[in-house]
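[1] coords below, sequence missing:
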């Protein structure tokens, strides 16, 4: 009987609504752990997760059993609910609509992992929006500036 064989590695990037810097150091790793559980629950493999107070980067080995859009919907809804249920922010927490998803070959994974590991270093030199534009440009993704992300809250 034939089997399905895939190698799909995606960097996923998404931001807190209005790019509010509310992901606090004292609970961000709990959030990352929760998100890791969601990804694993659907049979995908999380290679690394890291971010800043206003956004998150994940590198995922995606299984073809679930669409990317369905994974992102589940990941964002469940993690926002977790933040709110645990009352980790002063107001209502939510993620912005949309996300970035960028594919990589296996040989590129070590560099992407290093990039995600060093988010704090990157953002001493470059804003999230500048970083995001650079990734979009590097991948040749057309975009309209007003639709990138909602302005800062």
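    Looks like it arrived, so ask away. Values in this document were obtained by computation on a predicted structure and should not be read as measured data. Residues are numbered from 1 along each chain as shown.

[2] alpha carbons only for contacts and neighbour counts from here, please
    Noted.

[3] would you mark the buried spots in the helix of greatest length in the chain?
    Secondary structure of the chain per DSSP state H: the longest helix is helix 68-85. By neighbour count on 16 or more other CA atoms under 10 Å, the buried set for helix 68-85 is 71-72, 74-76, 79-80, 82-84.

[4] now that helix: how far from the chain's centre is it?
    Chain-centre distance of helix 68-85: 11 Å, with CA atoms, centre = their mean, to the nearest Å.

[5] quick check: next helix or strand after it?
    Counting by DSSP states H and E, the next helix or strand C-terminal to helix 68-85 is strand 100-104.

[6] comparison target below:
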């Protein structure tokens, strides 16, 4: 029997970073739905949180899953559900892209803590500032694919 545990911090935003998730009530409904849907699809979603225009997930990827498939399953189904339940005034759409980085087993608790404090965190730093900080910290450059 194979045993695999690969932790991934997955982050994705709303289309054009629109603040569709602008109330705590909407966010809680969306997060709970994503948790429930992930469980149904065999995705180990350890924790989820976010703010008005993005979501952070800590996921353990199993041997039959890819990050791309997990992101597609979570984003596609949740946007359908949000629109079906009319949680936003206009049509809800996630941005096509996402950000994913592996997490060492020794850093799981600090990532959980970081994810759990998104509301506090974004009272002082925007999502754009956060992305720019990560890009600089890890030496990443935006790559345009044609």
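    Happy to help now that I have it. Computed from a predicted model, the values in this text were never measured in an experiment.

[7] got a TM-score for the pair?
    Superposed pair, TM-score by TM-score structural alignment, normalised by the length of the second structure: 0.90. Supporting alignment: 143 aligned residues with a CA RMSD of 1.5 Å.

[8] farthest-separated two in the buried residues of helix 68-85 of the first structure?
    The most widely separated members of those, counting by CA to CA, are 71 and 84 (19.8 Å).

[9] residue 67 of the first structure: neighbour count?
    When neighbours are defined as other CA atoms under 10 Å, residue 67 of the first structure has 11 of them.

[10] could you do residue 103 of the second structure as well?
    Residue 103 of the second structure: 16 neighbours (other CA under 10 Å).

[11] correct me if wrong: it contacts residue 9.
    Yes - counting by CA atoms under 8 Å, residue 103 of the second structure does reach residue 9; the two are 6.6 Å apart.

[12] please enumerate the helices of the second structure.
    Using DSSP H, the helices found in the second structure span residues 24-40, 67-84, 108-116, 118-121, 127-138.

[13] nearest to residue 47 of the second structure, of those?
    Across the helices of the second structure, residue 47 of the second structure has its closest neighbour in helix 108-116 (6.8 Å, CA to CA).

[14] which residues touch the counterpart of residue 4 of the first structure in the second structure?
    Per TM-score structural alignment, the equivalent position to residue 4 of the first structure in the second structure is residue 2. Listed by CA atoms under 8 Å, 6 or more residues apart in numbering, the contact set of residue 2 of the second structure reads residue 63.

[15] measure residue 2 of the second structure to residue 64 of the second structure for me?
    11 Å (CA to CA, to the nearest Å).

[16] swap in residue 103 of the second structure?
    In this view, residue 103 of the second structure and residue 64 of the second structure are 19 Å apart by CA to CA.

[17] just residue 142 of the second structure next, same as before
    29 Å.

[18] swap in residue 40 of the second structure?
    Separation of residue 40 of the second structure from residue 64 of the second structure (CA to CA) stands at 15 Å.

[19] looking at those two, which is more packed in?
    Comparing residue 40 of the second structure with residue 64 by neighbour count (other CA under 10 Å), the higher total belongs to residue 40, at 10 against 6.

[20] aligned to the more buried one, what sits in the first structure?
    Correspondence of residue 40 of the second structure to the first structure, assessed by TM-score structural alignment: residue 41.

[21] okay, now residue 55 of the first structure: neighbour count?
    Around residue 55 of the first structure there are 20 residues (other CA under 10 Å).

[22] so what's it up against?
    13-16, 19, 21, 128.
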